[in-house]
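In: below are the sequence and a predicted model; questions follow.
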Amino acid sequence: MDARVLRFLAIAFGISWSIAALGMAFGVRSATAPGYTVVAGAAMFGPALAALLCAHRFDRTGWSALGVGLRPFRVKPFLATALIGVAIVPVILAGTALLAARFPEAGFGRVVFTSDGLVDQVKVLAAELGAPPMEEEKLGPLRSFPPGLILLGALVGAVVAACTVNLPFMLGEELGWRGYLWGRIAHWPGARRIGFAGVVWGLWHAPLIAIGHNYPGHPVAGVGMMVLLCLALALLFDHVRWRSGHVWTSALLHGIINGSAGSYALFAAQGHPLLGSIAGLAGILGLVLIGGFVVLVDGPYRRSLFARVA
């Protein structure tokens, strides 16, 4: 194992886990607690800070090691990345619906793609957030819009947010994972590179999972599920990083995923966090399906995954 990789991971984990521990020490013990967003947002910058420190202080390689160069600038990788990103929620919703129909008692919940179902789910989500009961008059406009149009609007909004307000936070992770780390392991065989990045990325989330991120009430099993989720995601991130040659497409994909994840909850209800959620088994299977499709249609990338490394 490259000593530079180990040093980077030690610093990245050290920064992020220390921030999470500090948050817990000050009473942030659940994902709905006041201050959780601040703690999670601050922890996201651990990988970027580690990457900057390693690149500038230890390796003396500067920005070139972080994959921030955009020359030559190409639009196609960004468009392909956006297409992958906006496909995730619809594919997982469809998969959840199929799983729920096939295994109705397994905990996959249900998917309701109707205006009335959407209104009911908004009420449930508002109650879970502790908001006062919503008046029917305020919910009336929701009934006049087709659910598909609402989902489309949410996905477009996620793309816009990924390019603007979400970008700095996504770079907080991506400068580390798909910037510095990817540059150190890009020469590894594809399966090893993706597997290593996915496991590391998943384990990095462990303190936030313990607080209640993604899998409330399942601090131990949630870490294992997060590792599986990140393994499924790692293939997609590896693909957009390999295709573009820089970290910006990875940041875009990360921003779209984070920005659109909430739209899943508008149409999927009563699912077990480990099974019928966008971060649960239903989500993982959907991501595997998308990843398989990407590998199938992108011949050069597929061949690179199985190429012999000298």
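Out: Received, thanks.
In: C-alpha from now on. contacts and neighbour counts both.
Out: Will do.
In: mind listing the helices for the stretch 1-150 of the chain?
Out: Here the stretch 1-150 of the chain has its helices, by DSSP state H, counting those that start in this stretch, at 3-25, 36-43, 46-53, 76-102, 115-128, 136-143, 147-163.
In: what about residue 217, neighbour count?
Out: Burial of residue 217 is recorded as 15 neighbouring residues (other Cα atoms under 10 Å).
In: is it correct that it falls within a helix?
Out: No. When DSSP: H, G, I helix; E, B strand; the rest coil is applied, residue 217 is found to be coil, with no helix at that position.
In: quick revisit: can you redo the helices of the stretch 1-150 of the chain as a markdown table with mean neighbour count?
Out: Shown next, in a markdown table, are the helices of the stretch 1-150 of the chain (neighbours: other Cα atoms under 10 Å):
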| stretch | mean neighbour count |
| --- | --- |
| helix 3-25 | 18 |
| helix 36-43 | 18 |
| helix 46-53 | 24 |
| helix 76-102 | 19 |
| helix 115-128 | 17 |
| helix 136-143 | 12 |
| helix 147-163 | 18 |
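In: got another one to weigh against that:
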Amino acid sequence: MTAVGGRTSRAVPWAAVIVFVVVACGLAWLVALPLWLGDGLAEPVAGLLLPVMMLTPAAATLVVALVMRVPSRGERARFLGLWPLRPARRVVWLMVAAWLVPPALIALGILVSAALGFVRLDLTFGAFATELRDALPPGTPLPPVEVVVVAQVAMIPIAALVNAVPAFGEELGWRGWLLPALRPCGTWPALILSGAIWGVWHSPVILLGYNFGRTDVSGVLLMTGGCVVWGILLGWLRLRSASVWPAVIAHGSLNAAGGLIVLFAAAKPDLALAGPLGIAGWIVVVAVIAVLVVTGQFRRQPELAPPRAAHPATPSP
């Protein structure tokens, strides 16, 4: 449905939204429970549980779609942005941008971090070489660190596509279901609220020190801020294309390039300041959002399926 004055004519299905959030967040805590009962992120199963946690928004989507029937059966593929891919040219170009632009923004964020003094760069990659050696058994032969760095950077486009597979589990929920469901309250409220929920959903692992190394509410606040600004950008891809696939690819690309700063930092960086979800990342992404706003890109939105619930058929008299 096309937004008129930032709003649509239908109401937000708040009951379904509440159920979605409770299920997504509740399942996330359930999946992370073994980490809380064990050694946190040092648990051997952490590498398995984190991708499983990414599936919980998709599970919440299935609950509201199949049990609460929001949206109704005939509208699901279109409402979730799975199909059709129209206009095809726009969707394809936005998918390409979603694939290539996030790593460029993260690289720009590294330069902003250096300019603001958040991190000192080392183009000899000495700190990364030391970290690499410490992570491997003593005596393990290593190629020159420059070769490793070039290989890591060159693999980002491929890793973005690989990471898009688990990212689909999140995006089907956040930008596939939640953003269109909230859109009747206005484009910007929907973007900000869906991004904030996305950030809070990360709490089970953020409070264990994931991403920022902070195990208190400050880590959750930082993650929420990062998810709001990146969520606006991913949400714009979703609304501008009427498809969830550009957001899926962008999410995978963001995850693939998120560790770039570790390669170039002269010492272990404070990701709250220098990381893609930290202050430097916010500055870069907000600048991009401002350009999109000034050029009217948020006003150009194709029609989306309305969040109607299915109603039982009325028997004929």
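Out: On my side now, so go ahead. Computed from a prediction, not measured in an experiment: that's the story for all the values here.
In: so what number do they get for TM-score?
Out: In this superposition the chains share a TM-score of 0.82, using TM-score structural alignment, normalised by the length of structure 1; 281 aligned residues with a Cα RMSD of 2.4 Å.
In: so which of the helices of the stretch 1-150 of structure 1 comes closest to residue 271 of structure 1?
Out: helix 76-102 (9.0 Å; Cα to Cα).
In: output the contacting helices and strands for that closest one.
Out: strand 110-111, helix 147-163, helix 221-244, helix 248-267, helix 281-297 (3 or more Cα pairs under 8 Å, 6 or more residues apart in numbering; DSSP states H and E).
In: contacts only, for residue 235 of structure 1.
Out: 194, 291 (Cα atoms under 8 Å, 6 or more residues apart in numbering).
In: and for residue 184 of structure 1?
Out: Contacts of residue 184 of structure 1 by Cα under 8 Å, 6+ apart are 2, 4-5.
In: overlap between those and structure 2?
Out: Mapping the contacts of residue 184 of structure 1 onto structure 2 (both residues aligned by TM-score structural alignment, their matches' Cα atoms under 8 Å) leaves residue 5 still in contact.
In: dump the contacts of residue 184 of structure 1 to JSON lines, plus distance to residue 245 of structure 1.
Out: Formatted as JSON lines, those follow (distance: Cα to Cα, whole Å):
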{"residue": "2", "distance to residue 245 of structure 1": "22"}
{"residue": "4", "distance to residue 245 of structure 1": "21"}
{"residue": "5", "distance to residue 245 of structure 1": "20"}
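In: how about the helices and strands packed on helix 76-102 of structure 1 in a markdown table, adding distance to residue 62 of structure 1?
Out: A markdown table is the format used below for these (distance: least, Cα to Cα, whole Å):
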| stretch | distance to residue 62 of structure 1 |
| --- | --- |
| strand 110-111 | 48 |
| helix 147-163 | 25 |
| helix 221-244 | 19 |
| helix 248-267 | 17 |
| helix 281-297 | 32 |
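In: can you tell me which of the ones you listed comes nearest to residue 48 of structure 1?
Out: So among those, helix 248-267 is nearest, using Cα to Cα, at 11.9 Å.
In: just tell me what residue 261 of structure 1 corresponds to in structure 2.
Out: Alignment note: residue 261 of structure 1 maps to residue 258 in structure 2; criterion TM-score structural alignment.
In: no no, residue 295 of structure 1
Out: Using TM-score structural alignment, residue 295 of structure 1 pairs with residue 293 in structure 2.
In: which ones are touching the residue positioned nearest the centre of structure 2?
Out: For structure 2, the residue sitting closest to the mean C-alpha position, by Cα atoms, centre = their mean, is residue 251 at 4.6 Å. By Cα under 8 Å, 6+ apart, the contact set of residue 251 of structure 2 is 163-164, 167, 171, 234.
In: tabulate those residues (TSV), appending distance to residue 128 of structure 2 and secondary structure.
Out: Formatted as TSV, the contacts of residue 251 of structure 2 follow (distance: Cα to Cα, whole Å; DSSP: H, G, I helix; E, B strand; the rest coil):
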residue	distance to residue 128 of structure 2	secondary structure
163	23	helix
164	26	helix
167	27	helix
171	32	helix
234	30	helix
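In: buried subset of these, written for ChimeraX?
Out: Remark: buried members of those, expressed as a ChimeraX selection using 16 or more other Cα atoms under 10 Å:
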select :163,164,167,171,234
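In: could you redo the contacts of residue 251 of structure 2 as TSV and give each row distance to residue 245 of structure 2?
Out: Formatted as TSV, the contacts of residue 251 of structure 2 follow (distance: Cα to Cα, whole Å):
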residue	distance to residue 245 of structure 2
163	13
164	9
167	10
171	9
234	10
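In: quick one: which of the contacts of residue 251 of structure 2 is nearest residue 33 of structure 2?
Out: The closest of these, once distances to residue 33 of structure 2 are taken by Cα to Cα, is residue 167, at 21.1 Å.
In: give the aligned equivalent of that closest one in structure 1.
Out: Correspondence of residue 167 of structure 2 to structure 1, assessed by TM-score structural alignment: residue 170.
In: how close does the residue lying closest to that match once chain neighbours are set aside sit to residue 161 of structure 1?
Out: Using Cα to Cα, 6 or more residues apart in numbering and skipping the chain neighbours, the partner closest in space to residue 170 of structure 1 is residue 251 (5.2 Å). From residue 251 of structure 1 across to residue 161 of structure 1, the span is 11 Å (Cα to Cα, to the nearest Å).
In: how about residue 86 of structure 1?
Out: On the measure of Cα to Cα, residue 86 of structure 1 and residue 161 of structure 1 end up 13 Å apart.
In: likewise residue 8 of structure 1?
Out: 29 Å.
In: cool, and residue 110 of structure 1?
Out: 28 Å.
In: ok, residue 121 of structure 1 next?
Out: Going from residue 121 of structure 1 to residue 161 of structure 1 by Cα to Cα gives 23 Å.
In: same deal with residue 99 of structure 1?
Out: Residue 99 of structure 1 is 31 Å from residue 161 of structure 1, by Cα to Cα.
In: grab the nearest non-local neighbour of residue 98 of structure 2.
Out: Per Cα to Cα, 6+ apart, closest to residue 98 of structure 2 is residue 250, 4.3 Å.
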